[in-house]
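> Next come a sequence and a model predicted from it.
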Amino acid sequence: MAWDEWEQIKAGAAAGPSASMRLNQLAPAAGGGGVGKPDMASSAAAKRAAAKAIDDDLEPGVTRDGKHAAETTNAAVKEFGAKDGHGWDTSGALKRAHETWEKQVKMLLGRLSSEKQALSATGISMQNNELDTAARLARQSRIQGI
């Protein structure tokens, strides 16, 4: 980008409207979630499906593909390794790259496991919050005679 072009862009930005925020209307009567939509929604079935997908598809696939990479990389390291006392530098580099790969696969599996557990725990937590809120509202309404 030429210097003159950059100066033109800066001047145009400075002359344009400011980046301040202005509300042109109020939120709909139903609240910020839009008409007929709840502000916060949680689907226990969707969370179970996501946790099941991690358990059934992602974790086994990462494990399988991680092992496949190990087999092919180890074969390449062996081929490039020293047979007559002299080997290729590629062999050592591949070995170090593979060690990094194994660490990353292990970290990814750990992350997937954490996400799966969080999905399960969130569903339980949301359900408990709903029950607690309903119970508190029921207690309040009885106390106030409603």
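That came in fine, so what should we check first? Numbering: from 1, shown residues only.
> contacts and neighbour counts: CA atoms only from here.
Fine.
> And the longest helix along the chain, what does it pack against?
Ranked by residue count and defined by DSSP state H, the top helix of the chain is helix 89-143. The contact analysis (3 or more C-alpha pairs under 8 Å, 6 or more residues apart in numbering; DSSP states H and E) places helix 89-143 against helix 44-53, helix 59-80.
> quick one, that helix and helix 44-53 angle?
Using axes from the mean of the first three to the mean of the last three C-alpha atoms, to 10 degrees, the inter-axis angle of helix 89-143 relative to helix 44-53 is 160 degrees.
> Quick one: work out the angle between helix 89-143 and helix 59-80.
Going by the same axes, to 10 degrees, helix 89-143 makes 170 degrees with helix 59-80.
> Second structure for comparison follows:
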Amino acid sequence: MRDHKPDDFTAKLSKGELPNPEQLTVVGMVKAVEGSSSTVSFTNSLKCEHWLPLPIDIVDSFTHLKNVTCKDHEHPLVKVKFKRPGDLSPEVAFFAVLYARMSARLVALLTVDGGSTTLQGCEVLKFDGEAYICCDGECGGLV
């Protein structure tokens, strides 16, 4: 979501210039990449597996949720809010929007009566009014 000043909002509203804001946010563990200040390692697996390099230049912000145990050590569990698709390359923007829409649809399918439910190994967890999708120990999109 994006905040607008009242005058700015009404001007954009009257001109039809209020596009649907696509925001991509994911939840997972992070760890430092030795010798790199431009990349962190990210995984949505709570089993300390499947680490991917995450370039921080596509990240808008990190929210540290808590530290979680991973085998015999801990990693920060974070909410990663990515830059808006318009701020990214067309390729990255396409996949960001696609992922955000798929996550929203999955949450809508799994959420019943505003509560959480479990379906075929998937669970929708809600923190701070936002839904997190976790399937077989791997947490995905946040809507």
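Arrived safely, thanks for sending. It should be emphasised that the depicted structure is a prediction, and the values quoted were computed from it without experimental measurement.
> Send over the TM-score of the superposed chains.
Once superposed, the chains reach a TM-score of 0.25 (TM-score structural alignment, normalised by the length of structure 2), with 50 aligned residues with a C-alpha RMSD of 4.0 Å.
> Count the residues that sit near Gly110 of structure 1.
For Gly110 of structure 1, the count of nearby residues is 13 (other C-alpha atoms under 10 Å).
> ok, the closest residue to Val77 of structure 1 other than its chain neighbours - contacts?
Once flanking residues are discounted, Val77 of structure 1 sits nearest to Ser91: 4.6 Å by C-alpha to C-alpha, 6 or more residues apart in numbering. By C-alpha atoms under 8 Å, 6 or more residues apart in numbering, the contact set of Ser91 of structure 1 is Ala76, Val77, Lys78, Glu79, Phe80, Gly81.
> Which one (most neighbours) among those residues?
Val77 (20 neighbours).
> Surely Ala70 of structure 1 is in contact with His98?
Yes: with contact defined as C-alpha atoms under 8 Å, Ala70 of structure 1 reaches His98; the gap is 7.1 Å.
> Need the distance between the two termini of stretch 108-122 of structure 2.
Terminal residues of stretch 108-122 of structure 2 are spaced 13 Å apart (C-alpha to C-alpha, to the nearest Å).
> tell me which element Leu109 of structure 2 falls in.
Using DSSP states H and E, Leu109 of structure 2 falls within helix 90-110.
> right, and the helix or strand after that helix?
strand 118-119.
> what residues does that following strand touch?
So strand 118-119 of structure 2 is contacted by Leu110, Val124 (C-alpha under 8 Å, 6+ apart).
> before we move on, back to that, looking at the helices and strands packed on helix 89-143 of structure 1, spot the one closest to Ala121 of structure 1.
Among these, the nearest to Ala121 of structure 1 by C-alpha to C-alpha is helix 44-53 (9.5 Å).
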